[in-house]
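Q: Sharing a sequence plus its predicted fold:
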Amino acid sequence: MSSASQIRQQKLIDSIPENGTAKTIGQLAIELRPFYALRDIDERSVKARIRSDVELLKLVYKDLLECEGGRKDQSGKKSITVKWKNNSRPLNRVALSTAQMIAFATIKKMGTHLLPRHMEDSLSVFTSASENEAISQSSALNPQAGDRKNRSAAQKWLSKIQSVPERIEFIEPDVSPDVEEKVHRALMEESAIDIKYRNNQNWKSVSPLGIAQQGARTYLVALYQKQTTPITLLLARIRDVRQSTAIFESPEGFKLDAYLAKGIAKPESAFLSPDKYGKDIKLKLWVKGDTQWLKETPLSRDQWTELCDSDQPQGDYILSATVRMTEGLVWWLLSMSYHVKVLGPQHLIKRLQHDLQLASQNYSSKLTE
C-alpha cells in the first residue's frame, strides 16, 4: 500500500471520535477532502472513497461500526454514520508493506504453535490486515472492478501462498487451552507448577524452563523438583496444571538452545555417549545421482561435494559436511534409504547398521495381513 493510502486511512481513524459519537460520511468527506481529493473530484467521489476505506478498515477493526443515521441527505436517503464501539479507537492503523502482508498471510497458514491460544488470537488483527492489504492492492490495480471482485481477487492471490511440510505431516495432538495458558504464564513468571502427566494421578512439581515446537508436537522443557537434569514433556500429555508452593529452580548455567541442540528425542547410548549428542561431527556420505537437491540445499555452510565420475556431472557423488549429532540426524539418514550411504564417522555407521538390521527383520518374516 502506498504511503498516501496509509496516511489517508490513519486520518480517517483519527477523525472518528473515540467517545463513541457517530459521524456521517458527509461530515468525514468535508474534513478529509484534502486527503481524498485527487485533482478536482466531486464530493460524491470523495464519499465513495471514504466508504471504501471504511469497508477495508472494518475487516481489521471489528469495533468499527457503520449504520444508517436518523437524518436524511439531500437525496432523501438516510445518511450513513461511522463510529467506534465502546471507546475502542486504535492508536494507529495496521499498515503493512507487501513483504509484511505476505509474511502474515503465511503465518496464518502455517500457524503459531509456540504461542498460547489467547496470544495467538491477538495476532488475528495482523492476519486480517494481510487480507485487507491484499484487497487494497487489488483495488489500486483494478479501481473499476468493484469491492466484490477485488475481494475475490485478493483471496485468490492469498490462496496461492502455501506451506508444505518437509516430510510426512502429522495431525496436532489436542492441548487443553487451560493447561497451555497456565504453562505459558508460569514460564513467563518463572514460577513452579504442579502437573498431572499422562495417567499418573499424583501431582508432580516442575519448574518450566522452555517451550519447543517440533512439527505438530509442542514440548515443555522442565525440571522436576529435587532433580538436576531437565526433561522434555509432551504438552498434550499434561492433563492438569495448578499453581505450586514449590520454589522455581533452574540448573546453573542452563541454556535452552544448548539443551535442544542435543535433540528432543532421548539419545541412544549404546553406540555413542550421551554427552556427545549436540556436538558437531564430520559427516561423509556417498550420494546417489538422483539426489542432486542435496547440493542445492546443503547440510552445512562448509559442505563440499566431489563427483564419483567426472564425466557424469549429474551422477553419484561424495558429500562432506559438519553437522550436529542428534537422533534426528539418524532418523533422517534412515529415511534416505538407498539414496545415501554413510562413509563416516564409524559410530554412526554402526548405529545405522544396527537399526537397518532390525528394520530388515520386520520385513523378512511372514506378516499376517
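A: That came through, no problem. Since the structure is predicted, the reported quantities are computational estimates derived from the model, not experimental observations.

Q: all contacts plus neighbour counts: C-alpha atoms, from now on.
A: Noted.

Q: Scan the protein for its longest strand.
A: In the chain, with assignment by DSSP state E, the single longest strand is strand 204-214.

Q: got the contact list for that strand?
A: Counting by CA atoms under 8 Å, 6 or more residues apart in numbering, strand 204-214 makes contact with 113-114, 183, 186-187, 190-196, 218-225, 244, 246, 248-250, 256, all of which sit outside it.

Q: let's bring in a second one:
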Amino acid sequence: MPWCAYGRFSAARPGKTDMAKRPDTLETVLLALELLRRIPRGRKVTASELHRQLKDAGIDRDLRTIQRQLEMFSDHFEIERDDRSKPYGYCWLEQAKALAVPNLTPQESLLLRLAEEHLKNLLPVRLMKSMEGFFSQARRNLGPDSTAQLEREWPGKVRVVATSQPLLPPQIAPGVFEAVSEALYANRWLDLDYQNAAGKRAKVQVMPLGLVQQGPRLYLVCRYQGYDNERNLALHRIHSAEVSTLTFARPKGFDLKMYDDDGRFGFGEGEKIRLTFRIERGAGLHLLETPLSRDQQVEELGDGKLKISATVVDSAMLDWWLRGFGGAVSEVDKKSMKNEET
C-alpha cells in the first residue's frame, strides 16, 4: 500500500489567546492556506518544491518557515510526512476530511488541462510554475482511473489544425524563454546575445513589449535601447538572455493588437491598400465564408470566376498567399489608401 495511505490526525488546535498574541496572525494564516491548497493527494511534494511555487506566485518566505509549517500540518491535519529519505515529502491522505480545501471539479480540471497545453508559451514561466500544483491535480482528476469519463474523453475530441504545411518548432536555447517571459512580465530591460537572419551576432539591450506565437515560432516584440521603433526578434535566434534589474515604463502609444493588425507579422509596414483580383470560383469559394475584410465585395463573373475587392494591409504574406493559388488568380491590382485616409 502507498506510503501516504496511512497517517495520524490530531484534534489539537492552537487556542484563540495564543493566536491573538501573534502580530502576524493574518499573514501566517494566508501562508498556511496557500500551502494547504498546494499539497497534493496521492503523491508527495517537498518543502523546496512548495517554496518555489510560492515564490513564483509572488509569496516570498524562507525555506525554513515552509518546513516548520509542513511539520505542524503533519501533526494537526491528515497530512502524511514521508521521512524515509530526504528531502521529506508531504501529501494529503486519500480519505482526508479534516479540512475542506477546495478540489477541482471535472470541468475545472478539463479547462486547466487545455490551458496548460495551449497557453504554455503565452504565460509567464513563473506563473506556470506557481500553478503546477493545480495542473498536477487536473491531470490526476482526468487520469485513467478517473470517474469523469466525459471530461477525460474531451481532449481527444477536439484539435487545432494547421492552415499551412506543419513545421516542427525551432529549438530555443535553455533559459531564454524563461528570461524573456520574466522580463516581459516585470517590465524589465533584457540583455540579449542575438543573431539575426543574416547571421550577424551582437549583444543588445532591449525593452520587451510583447510575445507572439506565429505557427511554431515565438517572437519577441521589443525596442532597442535608444530607439523608439519596434522590432521582432525570433526567440530561437537568441543565444542567451539575462533579465536586468532596471525597470521601464511601457510606452503609452504601443498596442500589441494594433501592431499585429498593421501586418507587422506578415512582413508589412502597415500600409492599407484596396486589393482587387479575379479567382476561379472553386478556389475562391472559401472567401464567401471567411472574407478578407469587413468591406469585402464579391462579383460573380460569367466565366466561372469571382471578382474580389477588399481593404487589406499590404505585406509579403499577402503576396505569398496570392501566389499560392497559382493560375487560379489573375488580374491582381493594388491601390494605395493613403490619399483616401488623409
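A: Looks like it came in fine. Please read all numbers here as calculations on a predicted model, not as lab measurements.

Q: Report the mean deviation for the longest strand of the first structure after fitting onto the second structure.
A: Following superposition, strand 204-214 of the first structure is found to deviate from the second structure by 1.3 Å on average (mean CA distance after the TM-score superposition for the first structure).

Q: So which elements touch whatever helix or strand comes next after that strand?
A: Next in sequence after strand 204-214 of the first structure, counting helices and strands by DSSP states H and E, comes strand 217-224. Contact partners of strand 217-224 of the first structure among helices and strands, from 3 or more CA pairs under 8 Å, 6 or more residues apart in numbering; DSSP states H and E: strand 204-214, strand 231-234.

Q: Would you mind listing the buried residues in the longest one?
A: Just to be clear, that refers to strand 204-214 of the first structure. Buried residues in strand 204-214 of the first structure, counted by 16 or more other CA atoms under 10 Å: 205-212.

Q: any idea which of the residues you listed is the one closest to Leu343 of the first structure?
A: Closest to Leu343 of the first structure out of these is Ala212 (32.1 Å), distances taken as CA to CA.

Q: What does that closest one correspond to in the second structure?
A: Aligning on TM-score structural alignment places Ala212 of the first structure opposite Val212 in the second structure.

Q: how close does its match get to Asn103 of the second structure?
A: Distance of Val212 of the second structure to Asn103 of the second structure, computed by CA to CA, to the nearest Å: 33 Å.

Q: Only whichever of the contacts of strand 204-214 of the first structure are buried, select them in ChimeraX.
A: In ChimeraX syntax, the buried subset of the contacts of strand 204-214 of the first structure is picked out as below (16+ other CA under 10 Å):
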select :113,114,183,186,187,190,191,192,193,194,195,196,218,219,220,221,222,223,224,225,244,248,249,250
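
Q: The stretch 151-300 of the first structure: helices as residue ranges?
A: With DSSP state H, counting those that start in this stretch as the criterion, the stretch 151-300 of the first structure has helices at 177-189, 256-261, 293-296.

Q: From Arg239 of the first structure, how far out is Val179 of the first structure?
A: Val179 of the first structure is 7 Å from Arg239 of the first structure, where distance means CA to CA.

Q: Now do the counterpart of Gln297 of the second structure in the first structure: how many residues are near it, please.
A: Counting by TM-score structural alignment, Gln297 of the second structure corresponds to Trp304 in the first structure. By other CA atoms under 10 Å, 15 other residues sit near Trp304 of the first structure.

Q: One more: Ala261 of the first structure?
A: Counted with other CA under 10 Å, Ala261 of the first structure comes out at 14.

Q: contacting residues around the spatially closest residue to it that is not a sequence neighbour?
A: Distances taken as CA to CA, 6 or more residues apart in numbering place Gly278 nearest to Ala261 of the first structure, at 4.8 Å, with adjacent residues excluded. Gly278 of the first structure is in contact with 258, 260-263, 324-326, counting by CA under 8 Å, 6+ apart.

Q: all strands of the second structure, in order?
A: Taking DSSP E to define them, one finds strands in the second structure at 45-46, 79-82, 89-92, 188-195, 201-214, 217-224, 231-234, 238-247, 268-280, 297-300, 305-315, 329-336.

Q: closest to Leu168 of the second structure out of these?
A: For Leu168 of the second structure, the closest of the strands of the second structure is strand 217-224, at 9.0 Å, according to CA to CA.

Q: With the first structure overlaid, how far apart is that closest one on average?
A: Looks like 1.0 Å for strand 217-224 of the second structure (mean CA distance after the TM-score superposition for the first structure).

Q: the inter-axis angle of that strand versus helix 176-186?
A: Counting by axes from the mean of the first three to the mean of the last three CA atoms, to 10 degrees, strand 217-224 of the second structure lies at 50 degrees to helix 176-186.

Q: re earlier: adding distance to Ser79 of the first structure, write the helices and strands packed on strand 217-224 of the first structure out as JSON lines.
A: JSON lines is the format used below for those (distance: least, CA to CA, whole Å):
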{"stretch": "strand 204-214", "distance to Ser79 of the first structure": "52"}
{"stretch": "strand 231-234", "distance to Ser79 of the first structure": "57"}
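
Q: Just tell me which of those strands ends up closest to Leu299 of the first structure.
A: Nearest of these (CA to CA): strand 204-214, 18.6 Å.

Q: quick one, the closest one and strand 238-243 angle?
A: 120 degrees.

Q: Tell me what angle strand 204-214 of the first structure forms with helix 177-189.
A: Using the same axes, to 10 degrees, the direction of strand 204-214 of the first structure lies 90 degrees away from that of helix 177-189.
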